[in-house]
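Asker: Here is a sequence with its predicted model. Questions after.
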Amino acid sequence: MYKKLIGLTAFVLIIKVAQAQFTQLPVIPATVYNVNDYGAVADNKTVNTRAIQKALDAAKATGGTVLIPAGDYLCGPLNLYSKTNLQIAKGATLRLRNDMDGFPAANGRYLNFINVAKATDIKISGGGTIDGQGEVWWKATEAKSLTLRRPQMLYMEGAQRVEISGVTFLNPPNTHISLKNALDVYIHDIVIQAPTTSHNTDGINISAKNCTIEHCTINTGDDNIAINFGNKEQAENDPEVKNIVVKDCAFGYGHGLSIGSFTSGHLNNLLVSNCTFDGTTSAIRIKTARGRGGVLSNVTYEGITIKNSRYPIFISEYYPHEPKTPQEDVATAIGDHNPVYKNISLKNITVTNSQEALIIWGIPESPVQHIRLENVKISAKNGAQIYNVTNAEFINSSIEAASGEKLRVYRAGVTGLN
């Protein structure tokens, strides 16, 4: 075993994470299109796909608000266009039909419930509910009877100026909210909920530039939030994901706030602040692997409380599995898509009643670079593991382990922790 603790007096970690957020909110014309005027019936029996799509098509020409008034509306896949606000009023529920026979499909998957493609000025708002009625899809997944991919609840690709607010999202067949290659996104004051046993029901799956997510409550069967950036053609100086803020959110069960596992598009500037994690399998989670990695830099977590988590802080360049011991893996030639993690800051973080204190595990040829932990207090069953890390600096921090070694180190420079 190669083990060393080196002084880092010359190492000063400076992370400049902008208080980045959307630069412009969507602009929606004042016209209102009430779906009832287009024949929608709120009885949870009538399939209203055609009527609601007529309202959306009418709004396509001029823009405006498509109103789902109070009531229970059963519906199939919909297309949403630029300059449109889909408003789910308080007391309204928009439900995805839960019969798979004849469910529309294309390109190897069932169509998403609400689909947005290359649109600008998009809003999903109101105090109502969108229910994916996903149980039938989860059971079919368990039975391995599906031949196509399940629909996502809300899918946007190439959208610009997006706001999602006020709505409760429930039980999707697949991901609740997915935004790919988005620009200027504001998600706030929403609730996302699916059973812990539901399959692949990520809360928010996102790649974006200029995004704020705040005041959200997320409990789900997979990642609470997943930040993915897998465009292998993206240049490092033009990262696929940059300027993201996640703040004042409450995460319950789920797999935590994850970065990866696809990171080849590069990420720069992420701030996660004033969030709570209670019962998440993991909380702060960064994951990727050789062949799907990219540069991840300037990432800050601050003011975080983590309770009852198995892996509260999990940073790994192996996915889905680490070797049994760090000695088992040896450096390989640095490939085009090896992961690079650098300039990561964790500040004012409290971890209690967790199984693993801390895991930071780089690959030998591309160790984790420059990670700073300040005022981090961890209480867990097992101690910390820090493997293949160039500079790990602890300041006013502590790790309490109920059993075994408090700290295991391999090919890592660690200071400030006894």
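Answerer: Thanks, I have it. Computed from a predicted model, the values in this text were never measured in an experiment.

Asker: C-alpha from now on. contacts and neighbour counts both.
Answerer: Fine.

Asker: report the longest strand in this structure, please.
Answerer: strand 369-395 (DSSP state E).

Asker: from the chain's centre, how far out does that one sit?
Answerer: Chain-centre distance of strand 369-395: 23 Å, with CA atoms, centre = their mean, to the nearest Å.

Asker: next one: stretch 215-226
Answerer: The chain centre lies 7 Å from the centre of stretch 215-226; the measure is CA atoms, centre = their mean.

Asker: Sort out which residues of that stretch are buried, please.
Answerer: If you call a residue buried by 16 or more other CA atoms under 10 Å, then stretch 215-226 has these buried ones: 215-226.

Asker: The longest strand of the chain packs against which elements?
Answerer: With contacts taken as 3 or more CA pairs under 8 Å, 6 or more residues apart in numbering; DSSP states H and E, strand 369-395 sits against strand 340-361, strand 398-401, strand 407-415.

Asker: ok, and here's another one to check against it:
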Amino acid sequence: LPNIPDRTFNLADYGAVGDAHTLNPAAFTRAIAAVKAAGGGRLVVPAGVFITAPFVLCSNLDLHLVAGAVIKAPETFAELGLPDPTSFKTQAEANAAYNVPDPLITGSKLHDVALTGPGTIDGSGAHWWAWSERAARNVAKTQPGRVVYRRPHLVVINGCDRLLVSQLTFTNSSMFHLVPKNINDLTIERVKVRAPWDGSAPNTDAIDPGPGTNFWIHHCDIDTGDDDIVIKSGGTRVLIEDNTIRHGHGISIGSETTAGIHGMLVRRCTFEDTDTGIRIKSMRGAGGLVENVRYTEITMKNVATAITLQLDYVDNNRPDFKGDPTKIPAIRHILIDRVTIEGSRNAGLIHGLPDSPITDITLRDITLTAEKDFDLKDATSPTFERVTRTIKPGVGPKKITGEH
């Protein structure tokens, strides 16, 4: 865990106003500079709604949000100094005039950082979602050439030794919520993430760590419309346990697996009303080796596709993606055991590639009810041990989940 000096600073002492109107980036910057100058400490965000543009963290810092404290992104493009997207007639015109903003909270090349407390970090994403790739596709027939605004993530920490995220609620990011990249010793615990799951809030991934080493993600409660917990790019020694996943795409690996995944255990997790449950996805051009992964003591209810191991994944936002032709994905040494699946549409999909079949896959002690059985392709003799399958029409999810 991070080593934070025993000093306390209060954001209000640096001019911050939590009235849900005042913009506070200068106050955050002054307060964090004071923490840094003192050699580190806890910066307390008091109760109130603190609107702010992006700000940057420092090492030896615990950003602590008390109960009732909200750090919130502006709700309009103008408050971020961005042009109104309706002012552009073409995508090229928009691209020339617009750079994607920084995430609301960022930090890089740090050590000993914590984001803690029962408060909330709110991305105010609704005005961004209306100008997403999905929104443009949805109106392509009536509004051809509609402009797309590239969206920022909510919190991105890129490069940190010892990062703790504890108790916070993250909500309504314009895109991914929490992105810890290049982290050694990451703990995410008792966190809530919330975003609409009805298709109106695209790409609102909850927790997207990787690459890095020693990840522990536990006792989180996640309800979004996209990946709930997903290891992207790579990771070594990953433990994900005791989480509740309510909507979205489950606990996943990929689709970017170039750095490889070596050693991941997912246990005692519950999935309710998700599009997918267990999911490892990659594609030619963005692949690496995924190996030594175990999912155990898993319960699923109303999950559309329970188990997915897929090397022929297609990204709807990049359907023509080619990538690096030398980056061929591979999956091997996977154990899925002690799983109960109730009311799925599809038991699972296991798809390798002709030149990279999925190997050494074992499914053991699984009880499932689903409308369709497993779909297998380019998988070398997957092992099914004590797998009880009830396949019949009409047993699938009773609720409509968000867009895949």
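Answerer: Thanks, I have it. If you're wondering where the values come from, they're calculated on a predicted model, not measured in any experiment.

Asker: TM-score for this pair?
Answerer: For this chain pair, the superposition-based TM-score is 0.85 by TM-score structural alignment, normalised by the length of structure 2; 359 aligned residues with a CA RMSD of 2.0 Å.

Asker: winner for burial among the helices and strands packed on strand 369-395 of structure 1?
Answerer: Mean neighbours per residue, mean count of other CA atoms under 10 Å, is largest over those for strand 340-361, with a mean of 22.

Asker: Relative to structure 2, what is the average displacement of that one?
Answerer: Taken over the aligned residues, the distance from strand 340-361 of structure 1 to structure 2 averages 0.7 Å (mean CA distance after the TM-score superposition for structure 1).

Asker: could you measure the counterpart of Arg364 of structure 2 in structure 1 against Tyr301 of structure 1, distance?
Answerer: Alignment note (TM-score structural alignment): Arg364 of structure 2 maps to Glu374 of structure 1. Per CA to CA, to the nearest Å, Glu374 of structure 1 is found 10 Å from Tyr301 of structure 1.

Asker: Those two: which has the busier surroundings?
Answerer: Tyr301 (21 against 18; other CA atoms under 10 Å).

Asker: Tell me who's in contact with that one.
Answerer: When contacts are counted by CA atoms under 8 Å, 6 or more residues apart in numbering, Tyr301 of structure 1 is found next to 271-273, 345-347.

Asker: okay if I get the residues you listed as JSON lines plus distance to Ser354 of structure 1?
Answerer: Compiled in JSON lines, the contacts of Tyr301 of structure 1 are given as follows (distance: CA to CA, whole Å):
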{"residue": "Leu271", "distance to Ser354 of structure 1": "23"}
{"residue": "Val272", "distance to Ser354 of structure 1": "20"}
{"residue": "Ser273", "distance to Ser354 of structure 1": "20"}
{"residue": "Ser345", "distance to Ser354 of structure 1": "21"}
{"residue": "Leu346", "distance to Ser354 of structure 1": "17"}
{"residue": "Lys347", "distance to Ser354 of structure 1": "18"}
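
Asker: quick one: which of those is nearest to Ala392 of structure 1?
Answerer: The closest of the contacts of Tyr301 of structure 1 to Ala392 of structure 1 turns out to be Ser345 (CA to CA; 10.0 Å).

Asker: Just give me the match in structure 2 for the closest one.
Answerer: Counting by TM-score structural alignment, Ser345 of structure 1 lines up with Leu335 in structure 2.

Asker: Does its match touch Glu297 like I think?
Answerer: No: the criterion here is CA atoms under 8 Å, and Leu335 of structure 2 misses it with Glu297 at 11.6 Å.

Asker: Which neighbours do those two have in common?
Answerer: With CA under 8 Å, 6+ apart, Leu335 of structure 2 and Glu297 have no common neighbours.

Asker: Trp216 of structure 2 matches what in structure 1?
Answerer: Under the alignment by TM-score structural alignment, Trp216 of structure 2 pairs with Thr212 in structure 1.

Asker: now its match, what's its secondary structure?
Answerer: When classified by DSSP: H, G, I helix; E, B strand; the rest coil, Thr212 of structure 1 comes out as strand.

Asker: number of nearby residues for it?
Answerer: 22.

Asker: I'd say it and Ala182 touch.
Answerer: No: between Thr212 of structure 1 and Ala182 there is no contact under CA under 8 Å: 12.0 Å.

Asker: thinking again about what came up before, looking at the contacts of Tyr301 of structure 1, which one is closest to Ala412 of structure 1?
Answerer: Of the contacts of Tyr301 of structure 1, the one sitting nearest to Ala412 of structure 1 (CA to CA) turns out to be Ser345, at 16.9 Å.

Asker: That closest one and Ala89 of structure 1, how far apart?
Answerer: 41 Å.

Asker: I'd like the distance from stretch 122-135 of structure 1 to the chain centre, please.
Answerer: Centroid separation for stretch 122-135 of structure 1 versus its chain: 18 Å, with CA atoms, centre = their mean.

Asker: which helix is the longest one in structure 1?
Answerer: Identified as the longest helix of structure 1 according to DSSP state H is helix 49-62.

Asker: Can you check which part of structure 2 the helix or strand just after it sits on?
Answerer: The helix or strand immediately downstream of helix 49-62 of structure 1 is strand 64-68, counting by DSSP states H and E. Using TM-score structural alignment, strand 64-68 of structure 1 corresponds to residues 41-45 of structure 2.

Asker: what ranges do the helices span in the stretch 51-200 of structure 2?
Answerer: Here the stretch 51-200 of structure 2 has its helices, by DSSP state H, counting those that start in this stretch, at 91-97, 126-129, 133-138.
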